[in-house]
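1. sequence-free structure coming up:
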């Protein structure tokens, strides 16, 4: 018998997941099997849908600590340790059906500005140099960036996708859809429910210390909203992230 290639194994795994294991559950298998989309914590019986620029690295670091994975110097180091669906066997994927699921979301106004400041406006990440507003961390640069995002929605880095487009299943299907700004209140009872572990909500009030050590990683976008948002930027974010406002329950009024 000829050996089965890794690519063939993956295709079989994706096909069985879509047609059998998670059939009828509305899974987006492209997101589910994307390397950076889902982190699985068997110790917590938890599947965590990672949403870029919504605190996902910090949350993974906190969960890794709860699971006893040890310490990591950078969020990238942790990524190599995380279990994800593409690395799981078919029996493990079947077991995943009984796991709790979590996604953490963020106010679209804050998230859009944070993504711009982190990846584009600072002008320090060369692979984003092709975006309008690169190295122009001011309101004009932000508007130029948003206009490009609005005009090229299908050809964007995932940091700039709507949050709902990054989810591997429908919003209402998650065990918990937590808001980044409410983590200290929402995560401790959820963790206690799924694992029996008591955690202090205070730790979720700020990014993980490993994240805070990363230069330019913390953008403090919430404190800069009034500085960067004029009528044009507000209108563009409303249009680009229309589905996020509708499905995640955030107000599309910047002052709301």
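-> Cool, the structure landed. What you are looking at is a predicted structure, and each value in this text was computed from that prediction instead of being measured.

2. please count neighbours and contacts with C-alpha atoms only from this point.
-> Noted.

3. looks to me like residue 137 is in a strand.
-> No. Going by DSSP: H, G, I helix; E, B strand; the rest coil, the assignment for residue 137 is coil, not a strand.

4. structure B:
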């Protein structure tokens, strides 16, 4: 299981805990939150303040920096936040990002280099996930299992599909000023517009089965056409 210490960001000043889900606009959410806190005049370290293209994920506190008493306080006194993504597009985005010919990971799920970045290559990737690979990397690890809190304890669930509106709704809820998105992280893969290009009936069934709890917990349709 990926280290939860790296997946949890804590802001004691605003008293919120953010569960960082990879391949769900993680870097952009971080950079935008940091920019809004700076605009609000929060006493952040100016030397770490985000630029328009730099994520501030490392500027939040991790659970390992807290005492046991402080960790226990998170459940009772902190707002719990998560941003998630449709499993169909999240998994495809992870493949398009990590399944390049030049990436050593691609060798685990491609029969030969010529399959990388193709429908056949994506099918191979989905079979790799079904054979246990789903738990080998946080970029495609089930989102619900990256979250240490029960769904009923989450105070705010934002979705990448509504990133701009959901993120500004979050800022308002946290008492922070409205903020334009601060884009950060790797170049977008365009996965949401490439569903038909990469998904076959086999890969659809594999993802639907492997990520059934994500679909259910975060209210996503299992119908591929809705992705």
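-> All right, it came through fine. It should be emphasised that the depicted structure is a prediction, and the values quoted were computed from it without experimental measurement.

5. superposing both, give me the TM-score.
-> Here the TM-score for the pair of chains, by TM-score structural alignment, normalised by the length of the second structure, is 0.83; 212 aligned residues with a CA RMSD of 2.3 Å.

6. what helix or strand is the alignment partner in the second structure of residue 189 of the first structure on?
-> Using TM-score structural alignment, the partner of residue 189 of the first structure in the second structure is residue 169. Assigned by DSSP states H and E, residue 169 of the second structure belongs to helix 163-173.

7. after superposition, how close is that helix to the first structure?
-> By mean CA distance after the TM-score superposition for the first structure, the fitted helix 163-173 of the second structure averages 2.3 Å away from its aligned residues in the first structure.

8. helices of the second structure, start to end?
-> Here the second structure has its helices, by DSSP state H, at 4-7, 26-39, 68-77, 87-98, 106-109, 119-130, 143-146, 163-173, 195-198, 201-210, 212-217.

9. and the match of residue 189 of the first structure, what does it touch?
-> Counting by CA atoms under 8 Å, 6 or more residues apart in numbering, residue 169 of the second structure makes contact with nothing.

10. from residue 153 of the second structure, how far off is it?
-> According to CA to CA, to the nearest Å, residue 169 of the second structure and residue 153 of the second structure sit 19 Å apart.

11. neighbours around residue 39 of the first structure, how many?
-> Per other CA atoms under 10 Å, the neighbour tally for residue 39 of the first structure reads 21.

12. now for it: what does it line up with in the second structure?
-> In the second structure, residue 39 of the first structure lands on residue 9 (TM-score structural alignment).

13. its match touches residue 56, doesn't it?
-> No. Using CA atoms under 8 Å, residue 9 of the second structure makes no contact with residue 56, being 10.6 Å away.

14. before we move on, back to that, for residue 13 of the second structure, which of the helices of the second structure is the nearest?
-> helix 26-39 (9.9 Å; CA to CA).

15. which residues does that closest one contact?
-> So helix 26-39 of the second structure is contacted by 20, 44, 49-50, 52, 54-57, 83, 167, 171, 176-185 (CA under 8 Å, 6+ apart).

16. do that again at 6 Å, thanks
-> The contact list for helix 26-39 of the second structure (CA atoms under 6 Å, 6 or more residues apart in numbering) reads 55-57, 181-185.

17. farthest-apart pair in the residues you listed, please.
-> 57 and 181 (15.1 Å).

18. thought residue 16 of the second structure was touching residue 76?
-> No. The criterion here is CA atoms under 6 Å, and residue 16 of the second structure misses it with residue 76 at 10.9 Å.

19. with neighbour numbers in mind, choose between those two.
-> residue 16 (18 against 10).

20. separation between the closest residue in space to the more buried one that isn't next to it in sequence and residue 29 of the second structure?
-> Distance criterion CA to CA, 6 or more residues apart in numbering; nearest residue to residue 16 of the second structure, sequence neighbours excluded, is residue 79 at 4.4 Å. Distance, residue 79 of the second structure to residue 29 of the second structure, by CA to CA: 16 Å.
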